[in-house]
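> kindly return the folded structure for what I paste below:
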Amino acid sequence: MDDPTAAREFYSRLLGWEVHDSPPEAGGYLMAMRGGRPAAGIGPKMGDGPMPSVWTTYFAADDVDAIAAAVTSAGGTVYAPPFDVMDVGRMCVAADTDGAVFGVWQAKAHTGAGIFDEPGAYCWNELHTNRFDDAKQFYLSVFGWSYKSVSDTDRFRYATFSTPGSADDAGGLMDSTTMPGETPSYWLTWFQTADTDTSLDTARELGASVLMGPEDSPFGRMGIVQGPQGEVFGLIDTTRTVGEPPTG
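Model (predicted):
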């Protein structure tokens, strides 16, 4: 973020986070807590070059150096080579073959998010990609994911992915070329809310823009928000569903 202090105020009021300072050696990084458990991190941008404010999706790894090497072998780009973050973990920042940026985290003292699938916490991460088949192959090569097709039509192409050894859905991939408009490929983080309409109204009051919604869907009532610093994220009430999931 350009202004982590402003982000602290925005997300505390929007998602009910308690945002704590980290030690001085953490470089201004803030830890967001919900119900006493880590929900997310807010930090200043790394490096001197221009970059947008974003929510970065992080994937857990047993060996971040091996994953960074796999990213390069699969045709991706490693923007920040693996480095240690004090005693809490080791990480890198990379992008897939179409430029969608993600992080990789090898846990030490900090294992990552301790709360999810609850109001005020993240509940889903999905890749919006302009190269759907290439993306599936890339993440299979790097992380060993398996996929389940939700819909495979010219109007809507979407698949969920699972990590090795698990049958549970961990996130999704959407073919952006089936949707109106043109955008770069990117990872979108969704936060759960108990009331989408109220959360969208609150986001507006706090200076954000609502890019989509509220809309009902088979997965919940949802909206997409651009925060005051330009970061885009989703809000969804997964308890309020309308219709049946698409098939095809």
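
> could you use CA atoms for every contact and neighbour count after this?
Will do.

> what helix or strand is the residue nearest in space to the middle of the chain located in?
The residue lying closest to the centre of the chain (CA atoms, centre = their mean) is Thr189, at 3.2 Å. Using DSSP states H and E, Thr189 sits within strand 186-192.

> try Ser141
Using DSSP H and E, Ser141 falls within helix 132-143.

> return the distance of that helix from the chain's centre.
17 Å (CA atoms, centre = their mean, to the nearest Å).

> who's in contact with the residue nearest to the centre of the chain?
Contacts were defined as CA atoms under 8 Å, 6 or more residues apart in numbering; by that measure Thr189 touches Trp55, Thr56, Thr57, Tyr122, Cys123, Trp124, Asn125, Glu126, Phe233, Gly234.

> need these in JSON lines (columns: secondary structure, distance to Trp105 and neighbour count).
Shown next, in JSON lines, are those (DSSP: H, G, I helix; E, B strand; the rest coil; distance: CA to CA, whole Å; neighbours: other CA atoms under 10 Å):
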{"residue": "Trp55", "secondary structure": "coil", "distance to Trp105": "15", "neighbour count": "19"}
{"residue": "Thr56", "secondary structure": "coil", "distance to Trp105": "11", "neighbour count": "18"}
{"residue": "Thr57", "secondary structure": "coil", "distance to Trp105": "10", "neighbour count": "18"}
{"residue": "Tyr122", "secondary structure": "strand", "distance to Trp105": "17", "neighbour count": "21"}
{"residue": "Cys123", "secondary structure": "strand", "distance to Trp105": "18", "neighbour count": "22"}
{"residue": "Trp124", "secondary structure": "strand", "distance to Trp105": "17", "neighbour count": "20"}
{"residue": "Asn125", "secondary structure": "strand", "distance to Trp105": "15", "neighbour count": "20"}
{"residue": "Glu126", "secondary structure": "strand", "distance to Trp105": "18", "neighbour count": "20"}
{"residue": "Phe233", "secondary structure": "strand", "distance to Trp105": "21", "neighbour count": "20"}
{"residue": "Gly234", "secondary structure": "strand", "distance to Trp105": "22", "neighbour count": "25"}
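
> here is a second sequence; please produce its structure as well for comparison:
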Amino acid sequence: MTETHARHRPGTPCWVSLMVHGLTATQDFYGSLFGWEFEPGPRQLGPYARALLDGHEVAGIGQLPPDRHLPIAWTPYFASHDVDLTAETVRLCGGTIGVGPLDADEAGRLAIGSDPSGAVFGVWQAARHLGTALTGVPGTPAWNELLTFESASVAKFYETVFAFEEEPVVDADSDSDYVTLRVDGRPVAGIQGVGHALPRDRGPHWLTYFEVADTDEAADRLTDLGGHVLKGPHDTPHGRVATVSDPEGARFCLVQSPR
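Prediction:
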């Protein structure tokens, strides 16, 4: 179990947030699935709650205005010491900024943008709220991965904006197109080029992996709660993984890390 109280290094994924239509029903779903409890958060973008695990903040869930018909999706936020400068770099590198930069009470300053392929991500400049305060236990974000057409050009965008180091993953057994993004030599996120295997209704998007104690059991519980299993539990070099969606259609992965 890792508690993180220090300010995150720039470029490090520091928070994940989900905007939905039914806030109460979504809280009930994730509360039952991951054991989360909720407390009110900043309301700059409408009703918003922070999810807590054993008293530690791990994620956020907010309510979309009724007139906003955006894809329901978990969005990773990357740490920045200057969100206004990062937002300007996003624009200069061919991305767009859809929200902000704006202050979220005393918690910090945020922007929400998209990369040149259209995948949405957030930028967080911490003040009082440093981000996810617990990792490495069931119910916490474990990894963020971008599913896109091809990795090379979009990896250059993220490297320029967040000063990531890039490490292409060479797998002798496959022609997989995968890049690992690193901060200070440490892997922090991945980019998977899947060509035309992207879901037609989704386009390029970030996918959050949440740690669970038992992937098969969690996938069964998720189905009982009204979620859907999109790709059943299977073993990978990084643990046992299932790709799933919540009742409103937000996709995410369950991962049982190797013990």
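
> circling back: any idea how far the residue nearest to the centre of structure 1 lies from Phe233 of structure 1?
Thr189 of structure 1 sits 5 Å away from Phe233 of structure 1, going by CA to CA, to the nearest Å.

> swap in Arg37 of structure 1?
Arg37 of structure 1 sits 21 Å away from Phe233 of structure 1, going by CA to CA.

> got it, and Thr129 of structure 1?
16 Å.

> in three-state terms, label the counterpart of Val90 of structure 2 in structure 1 for me.
Superposed on structure 1 with TM-score structural alignment, Val90 of structure 2 falls opposite Val71. What DSSP: H, G, I helix; E, B strand; the rest coil gives for Val71 of structure 1 is helix.

> ok, Val71 of structure 1 - contacts?
Applying CA under 8 Å, 6+ apart to Val71 of structure 1 gives the contacts Thr77, Val78, Ala94, Ala95, Asp96, Phe138, Val142.

> tell me which of those residues is nearest to Val19 of structure 1?
Nearest to Val19 of structure 1 among the contacts of Val71 of structure 1: Ala94, at 26.5 Å, using CA to CA.

> tell me which element the nearest residue to the closest one once chain neighbours are set aside is part of?
Leaving aside its chain neighbours, Ala94 of structure 1 sits nearest to Val78 (4.2 Å; criterion: CA to CA, 6 or more residues apart in numbering). Assessed by DSSP H and E, Val78 of structure 1 sits inside strand 77-85.

> trace Ala61 of structure 1 over to structure 2, please.
Aligned by TM-score structural alignment, Ala61 of structure 1 pairs with Ser80 of structure 2.

> how much space between its match and Leu45 of structure 2?
Distance from Ser80 of structure 2 to Leu45 of structure 2, by CA to CA: 20 Å.

> who has more neighbours out of those two?
Shown here are Ser80 of structure 2 and Leu45; by other CA atoms under 10 Å, Ser80 has more neighbours (26 against 14).

> so stretch 245-252 of structure 2 corresponds to what in structure 1?
Against structure 1, stretch 245-252 of structure 2 falls on residues 226-233 (TM-score structural alignment).

> what's the end-to-end length of that stretch?
One end of stretch 226-233 of structure 1 to the other measures 7 Å (CA to CA).

> same deal with stretch 73-87 of structure 2?
First residue to last in stretch 73-87 of structure 2 (CA to CA) measures 21 Å.

> contacts for it next, please.
Stretch 73-87 of structure 2 has contacts (CA under 8 Å, 6+ apart) with 8-19, 97, 101, 109-111, 113, 120-126, 144, 161-162, 206-208, 249-252.

> mind running it again at 7 Å?
8-18, 97, 101, 109-111, 120-125, 161, 206-208, 250-251 (CA atoms under 7 Å, 6 or more residues apart in numbering).

> report the buried residues of that stretch.
Residues of stretch 73-87 of structure 2 classed as buried: 73-81, 83-84, 86-87 (neighbour count, 16 or more other CA atoms under 10 Å).

> what's the farthest-apart pair in these?
So, these by CA to CA: farthest apart are Ala73 and His81, at 25.2 Å.

> so where is the helix holding Ser141 of structure 1 in structure 2?
Using TM-score structural alignment, helix 132-143 of structure 1 corresponds to residues 151-162 of structure 2.

> next: stretch 30-42 of structure 1.
Residue span in structure 2 matched to stretch 30-42 of structure 1, by TM-score structural alignment: 49-61.

> Glu217 of structure 2: what's it in contact with?
So Glu217 of structure 2 contacts nothing (CA under 7 Å, 6+ apart).

> check which helix or strand it maps to.
With DSSP H and E as criterion, Glu217 of structure 2 is part of helix 215-224.
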